[in-house]
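In: fold the following.
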Amino acid sequence: MKILVTGGLGFIGSHTVVELQNKGYQVVIIDNLSNASLDVLEGVFAITGRVPIFEKLDLKDKSAVQAFFKVHQDIQGIIHFAANKAVGESVVNPLMYYENNINTLVYVLQELTKLKVSNFIFSSSCTVYGQADIMPIAETAPIKPAESPYGNTKQIGEEIIQDTCNINAKLNSIALRYFNPIGAHESAKIGELPIGVPQNLIPYITQTAIGLRDQLSVFGNDYPTIDGTCVRDYIHVVDVAKAHVVALQRLLDHKNQTNFEVFNLGTGTGSTVLEVIKAFEKVSNTKLNYKIVDRRPGDVVSAFADTSKANLELGWKAEHTLEQAMLSSWKWQKVLK
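Out: So this is what the prediction gives:
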């Protein structure tokens, strides 16, 4: 069974490709390599013993997308990761985010709805909730105005999918709203591989610890939290990847209750930035050089998941601890050097 994974050489995408191949799916990857490396294919092969089909393609090129789907009309499902994903960067460069995250989704959906089988898993985000009033955040929480252009693209993306599902009964879709994926595969063959300066906390921590960065900046310590730093729900990327496979199988088995469903992916536990730093220092036996700086635009105070819906309906639950995730990130960083 052929499954397309867009952005499949990225952080979450590559781990999902591994889990798909472990379950016997034939995987086709599309990636423009803007924030990924071809070396990831070697890592996937080293873990699974199989090389996925790969096409370098920019999904912003509508004609190229159309040509791809003419060749691959036997695709049974799509997992759509391809998107820019940094909150801070989106605040600085919103138009890049709107062009890349929205246009590409539309082009993929236009072609998917022409196929005989239309199963679609959307890489969404807890940012769709904005600053939620109640913790933990359930799927029924109000969708508030986004705190960043990135978050807004995820809100708009879900709306586009919902609208398309409303007029196309054969399109079955699940939006997975994940919180903060971290960690690396236990083999240390694949992991988070940011190009340039990391936009996310964990690779910045590991790069600072290994000496690639002089100092880690902690954005604000005056938030109304236990230690003044932001709270997030950090979930191991392998747990996230496995959830995508479970969600896809739900659609393939026609077990979805409606043709557009949403599920939170998280651990259900919130951790502050300083708690994450302490967890890293513990597992790595390394003292981290960090400093407190001003707050960063676009950051919400707190966000952690109510995962009961995914636990009950998908039969999925996060299995890894924060310390396990931090240790796997550190092992991966030491491989990269």
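
In: going by C-alpha atoms from here, please, whenever you check contacts or count neighbours.
Out: OK.

In: going along the chain, name the helices of the chain.
Out: Remark: helices assigned in the chain by DSSP state H are 11-22, 39-48, 62-71, 87-92, 94-98, 104-112, 149-167, 201-210, 237-252, 273-284, 308-309, 322-336.

In: just the buried residues of the last one, please?
Out: So the one you mean is helix 322-336. 322, 323, 324, 325, 326, 327, 328, 329, 330, 331, 332, 333 (16 or more other C-alpha atoms under 10 Å).

In: now do that helix: distance to the chain's middle.
Out: Counting by C-alpha atoms, centre = their mean, to the nearest Å, helix 322-336 is centred 18 Å from the centre of its parent chain.

In: and the second one, by the same measure?
Out: Chain-centre distance of helix 39-48: 19 Å, with C-alpha atoms, centre = their mean.

In: second chain to compare with the first, below:
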Amino acid sequence: MKILVTGGAGYIGSHTCVELLNAGHEIVVVDNLSNSSPESLRWVRKLTGKDFEFYQIDLLNRQDLEIVFKQNNIEAVIHFAGLKSVGESVRLPLQYYHNNITGTLILCELMQKYAVQRIVFSSSATVYGMSEQVPINENSPLGATNAYGRTKLMIEEIMRDLYVSDPTWSIALLRYFNPIGAHGSGRLGESPNGTPNNLMPFITQVAIGRLKELKIHGNDYPTLDGTGVRDYIHVVDLALGHVKALEKIMASTGVEAYNLGTGQGYSVLEMVSTFERITGQQIPYTIADRRPGDIGICFSDPNKAERELGWIAQRGIDEMCLDSWRWQSHNPNGFQKEEEEITV
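Out: Here you go, the predicted model:
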């Protein structure tokens, strides 16, 4: 019996593959490599000493995806695959709705056809939208503010309707806060295409010299230093949360949402100063205007995951910064070849 991991070559997916293999699971990986590299899967094999099947397939290709189900005895699915840039989703909403929702529908239809009724879905804290109350728990109001977040929210609703139609399904909806960090080996980490959208890879690329300076959007929020506060979680802790969620869905039926975060918020300037202290690298920055849709403070209440999954984040902000820098310093160009420099 095998676990199908869609999007398994990506940042969170590859780290989860490591933890699944370390926990003794067999996996099958599907990824179209549109925003990831086969190099990550090579390192998954090296770090675990275990092999697995990989299919370079787009979830929109039903015929190719069905081959995976025909050739493998799939027991459960962990579903990461999808487009994930908030800014890009605002520019290309139809592409995001088609890719993320249609791909999930095709996946679920094939799961139904082959009697695979257990899935862990990679959702996001973006489903909470402009929530002004913190900490945010799973009962907080939902209301995404961009196309990316709405695809996550819509897929959550699809999963709930699927369970209502057939209560033998078992579904975990994992709402991530802000994943950062890298595998402790320094060989597996976040390798975004082009200029990063997220804070930590932007910081590390400034530190390594690929980018000139960090641009901080807004310093007039109602926070200690005026910059936005977020809940950052180490990617290895996040990956272990998927292993715990898998154990949960294998042992029960139902559909439940879980926040995966630390329950503690850090401002952008706190992240910069911590990174500088831990690594000895200086991070020049400038202050820019707020981005539309950004809120001042956002952090999780992760107690439900601790209570029902037996999961709690173990790694602190110092370790997140150190592991991020170890990965970037070992891989100055990420998973790209040396000649593929980023130009900005």
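
In: quick check: TM-score for this pair?
Out: Remark: TM-score between the superposed chains equals 0.96 [TM-score structural alignment, normalised by the length of the first structure]; 332 aligned residues with a C-alpha RMSD of 1.2 Å.

In: picking up where we left off before, okay if I get the buried residues of helix 322-336 of the first structure as JSON lines plus distance to residue 224 of the first structure?
Out: Shown next, in JSON lines, are the buried residues of helix 322-336 of the first structure (distance: C-alpha to C-alpha, whole Å):
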{"residue": "322", "distance to residue 224 of the first structure": "22"}
{"residue": "323", "distance to residue 224 of the first structure": "24"}
{"residue": "324", "distance to residue 224 of the first structure": "27"}
{"residue": "325", "distance to residue 224 of the first structure": "26"}
{"residue": "326", "distance to residue 224 of the first structure": "25"}
{"residue": "327", "distance to residue 224 of the first structure": "29"}
{"residue": "328", "distance to residue 224 of the first structure": "30"}
{"residue": "329", "distance to residue 224 of the first structure": "28"}
{"residue": "330", "distance to residue 224 of the first structure": "30"}
{"residue": "331", "distance to residue 224 of the first structure": "33"}
{"residue": "332", "distance to residue 224 of the first structure": "33"}
{"residue": "333", "distance to residue 224 of the first structure": "32"}
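
In: so which of the helices of the first structure has the densest surroundings on average?
Out: Ranked by mean neighbour count, those are led by helix 11-22 with a mean of 24 (mean count of other C-alpha atoms under 10 Å).

In: contact partners of stretch 287-294 of the first structure?
Out: Contact with stretch 287-294 of the first structure is made by 205, 208-209, 214-221, 277, 281, as judged by C-alpha atoms under 8 Å, 6 or more residues apart in numbering.

In: how about a cut-off of 6 Å?
Out: 209, 215, 216, 217, 218, 219, 220, 281 (C-alpha atoms under 6 Å, 6 or more residues apart in numbering).

In: tell me the residues of the second structure aligned with that stretch.
Out: On the basis of TM-score structural alignment, stretch 287-294 of the first structure is assigned to residues 282-289 in the second structure.

In: what about the matching stretch, how long is it end to end?
Out: 23 Å (C-alpha to C-alpha, to the nearest Å).

In: stretch 22-34 of the second structure now?
Out: Start-to-end, stretch 22-34 of the second structure (C-alpha to C-alpha) is 27 Å.

In: buried ones in that stretch?
Out: 26, 27, 28, 29, 30, 31, 32, 33.

In: strands - which of these land there?
Out: 27, 28, 29, 30 (DSSP state E).

In: identify the residues contacting the residue mapped onto residue 314 of the first structure from the second structure.
Out: Taking TM-score structural alignment, residue 314 of the first structure has residue 309 as its aligned residue in the second structure. By C-alpha under 6 Å, 6+ apart, residue 309 of the second structure lies in contact with residue 244.
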